[in-house]
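Visitor: Below: sequence and its predicted model.
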Amino acid sequence: MSIPLILASQSRPRRDVLFSAGICPTIRVSHVDEPAALEREAAALGVTVNDLSVEQRVMILATAKAEAVHQAYRNIADTAAHARGERVVGFPLRAADDRDASSAGTAARTDSAQSADETKTRDFSGIAIPTVAEPIADFVDGRPSLTRSKAGPLILGCDSMFLLDGECYGKPHSEEVARERLRAMRGATGELWTGHCLIDFASGRMVRGASKATLHFCEYSDLDIERYIATGEPLEVAGSFTLEGFGGAFIDSIEGDPHGIIGLSLPLARRLAAQLGVEWTDLWNVTRSDLAPDAEYDAKTGAAKPLPPKENVHQPGDGWVDCACGRKHWGTNGASGVLLARRSETTGEVTHVVMQHRAVWSAEGGTWGIPGGATADGESPIEGALRESYEEANITPEDIDVVGSYCEDHGPWSYTTVFAFEKPGHRVEPKANDDESMEIEWVPVDDVPNRKLLTAMRTDWPNFAARLRALAAVR
């Protein structure tokens, strides 16, 4: 298996540069407060931000982004490593179903939109599902996970700035600022700097470097500027221009590293990986067919089906699995989610659980379930559940204890529900962090059955509620 690469950026151009070079990265946004990060480092050096060189600035921000994502993964790995309790595995497809023996369904909890016929989850209520149980620690031992990796995943943070006439330019964010900068750049020469910070999660080692390219701009017109601004492209890119987009035609020539202009220097990233003892080709996880996938055709009409947009695939592990049950499940490595419970400070009884109101566009949209998603390459199901619930619902892993799990095993695919409690004295403040949720909230346990639940959650809730009560009684 290749070594996973985590890109601490939501930049589509950076992701595309890596993908075209054979690497599908895991995308993890750092949420770094960039002005605050620069202020802190400048204060530590006894200078002001204006005294920092452009190289210092991009290196400070690239490092801050990589370190933030590294810490988030460290919190996930630490919480998963301290998981306790039983792992119960259920095998619903082995159970006889007199109601519909020929079409065993699925308990898929999916993250992406598909037709209801393919992804609507199966109601297994009333079916005696065979189960086995084992200590979570026994299952974790010897299996792939973040804490057991000998190399990687590698975490890459990047930041770019444009230097023109001694001024450092980041993203303009507004039309007025973009217009002013584009006028100043007309016929001028400037430098695009990109800082890179690469951290090996397994060893904790960090290496850094910066790329530079000199750009010569043509004498474009005021009309060109207005039309370029109207595209929206220059508003959210460093220096107010791109090489690979609408702005590329206005760059007459380049000296230096062209990849750095897009925001990620492949040659520099390769050299940094080598410093960590990682061969660049060990990061390859994309084939030529992935770069230009073959079209699928409708059996009835013969028309080509549209390919899924790249933005629907955020990491290795995203994708649909055709299960033996005849349905599609999300997650080529399986999927998982966190059922987080809050207990009374006086009685210790479970009072609330965190629930996700699923986006309308998702499978069984508008229903309530738990936050979760596909397990990424190199993760354990518990680590994947903790990561997904943090990203989607702001369930901070350092504030919870994992106390058990239930794995619904379909053979080629499985879904793991991770049971967790808030740590004593800690408070989790859930919220919707992306468009996969309409809302995330603490729901009173007695109110859960009254919600319009995802089919699988409606089926599982009686057993899940009983297990949470039992777990709370012994802790």
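Guide: Okay, I see it. What you are looking at is a predicted structure, and each value in this text was computed from that prediction instead of being measured.

Visitor: only C-alpha atoms for contact and neighbour calcs from this point on.
Guide: OK.

Visitor: Would you map the helices across the stretch 251-400 of the chain?
Guide: Taking DSSP state H, counting those that start in this stretch, the helices of the stretch 251-400 of the chain run over residues 258-262, 266-275, 288-291, 381-393.

Visitor: ok, second structure coming up, stack it against the first:
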Amino acid sequence: MTVRLYLASTSPARLSLLRAAGIEPVLISPGVDEDEAVAVESLRLGRPLDAVETVSLLARAKAEAVIGATVDGEPIDGFVLGGDSAFEIEGDVLGKPHEPAVATARWAQMARVGHGVLHSGHHLLDHRGGVPHQGASATASARLTFADDLTDAEIAAYVASREPLEVAGAFTIDGLASAFITDIEGTPSAVVGLSIPVLRRLFRQHFGVEWHELWPTDL
């Protein structure tokens, strides 16, 4: 029997990654106010969160936000995956820019510095039997190098496409920005927003579930 995975995310990129890896998750929107969650935790700690803390916090918040949810009237019965990503450059932790002016400023910084690190957080929650049990978290990071000859015209055209507005760091390696990223050190899927090898390890080490158990029986 196939182990069911629920994806507490609205990210098309994470969905595509899982499907390419042979998994068809059930989608649930977590509805988490990311800025508020980070602000509350920063206030509790008395300092800003670093990039790894940020993605870990939000991945867990998204998974836990759907505890007790139902899909088509039925309680969720399987594992819930929450994920989040943030880009770190010169010590700055960058999430989604939302506004064209912000995206333009970030790309100007990336073009000037030439490199940064993309962090992806994962929280896997055991929700078998319709009730939450234990959870396990892990992060993955990858260093990216940007083209050293990026022009203002290229940046303006990319921002005008609106692709970078709702993604961490204002770029997508699997989209139009692929032409501007020259090198990746680390797991490529982590740059898209979800490390497939990390997820496999979480299932095996913490829950005793083998990766192929998530594949459909007719695969």
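Guide: Everything's here; your move. Computed from a predicted model, the values in this text were never measured in an experiment.

Visitor: TM-score of the superposition?
Guide: TM-score for the superposed chains, counting by TM-score structural alignment, normalised by the length of the second structure: 0.91, backed by 212 aligned residues with a Cα RMSD of 1.8 Å.

Visitor: how about F146 of the second structure, what's its partner in the first structure?
Guide: Under the alignment (TM-score structural alignment), F146 of the second structure pairs with F217 of the first structure.

Visitor: gap between the residue lying closest to that match once chain neighbours are set aside and R208 of the first structure?
Guide: Of all residues beyond its chain neighbours, the one nearest F217 of the first structure is I251 (4.5 Å), with distances taken as Cα to Cα, 6 or more residues apart in numbering. Distance, I251 of the first structure to R208 of the first structure, using Cα to Cα, to the nearest Å: 28 Å.

Visitor: ok, now which ones touch the match of F146 of the second structure?
Guide: When contacts are counted by Cα atoms under 8 Å, 6 or more residues apart in numbering, F217 of the first structure touches 185-189, 250-253.

Visitor: any chance of those in a markdown table, with distance to V54 of the first structure and neighbour count too?
Guide: Formatted as a markdown table, the contacts of F217 of the first structure follow (distance: Cα to Cα, whole Å; neighbours: other Cα atoms under 10 Å):
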| residue | distance to V54 of the first structure | neighbour count |
| --- | --- | --- |
| M185 | 17 | 21 |
| R186 | 21 | 18 |
| G187 | 22 | 15 |
| A188 | 18 | 15 |
| T189 | 16 | 18 |
| F250 | 23 | 18 |
| I251 | 21 | 19 |
| D252 | 23 | 13 |
| S253 | 21 | 11 |
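
Visitor: overlap between these and the second structure?
Guide: Contacts conserved in the second structure for these, using both residues aligned by TM-score structural alignment, their matches' Cα atoms under 8 Å: 185-186, 188-189, 250-253.

Visitor: most tightly surrounded among the helices of the stretch 251-400 of the first structure?
Guide: Using mean count of other Cα atoms under 10 Å, the stretch among the helices of the stretch 251-400 of the first structure with the largest mean neighbour count is helix 381-393, at a mean of 27.

Visitor: Can you list the helices and strands that that helix packs against?
Guide: helix 54-81, strand 335-343, strand 372-374, strand 414-422 (3 or more Cα pairs under 8 Å, 6 or more residues apart in numbering; DSSP states H and E).

Visitor: In the longest one, which residues are buried?
Guide: What it means is helix 54-81 of the first structure. 54-70, 72-77, 79-81 (16 or more other Cα atoms under 10 Å).
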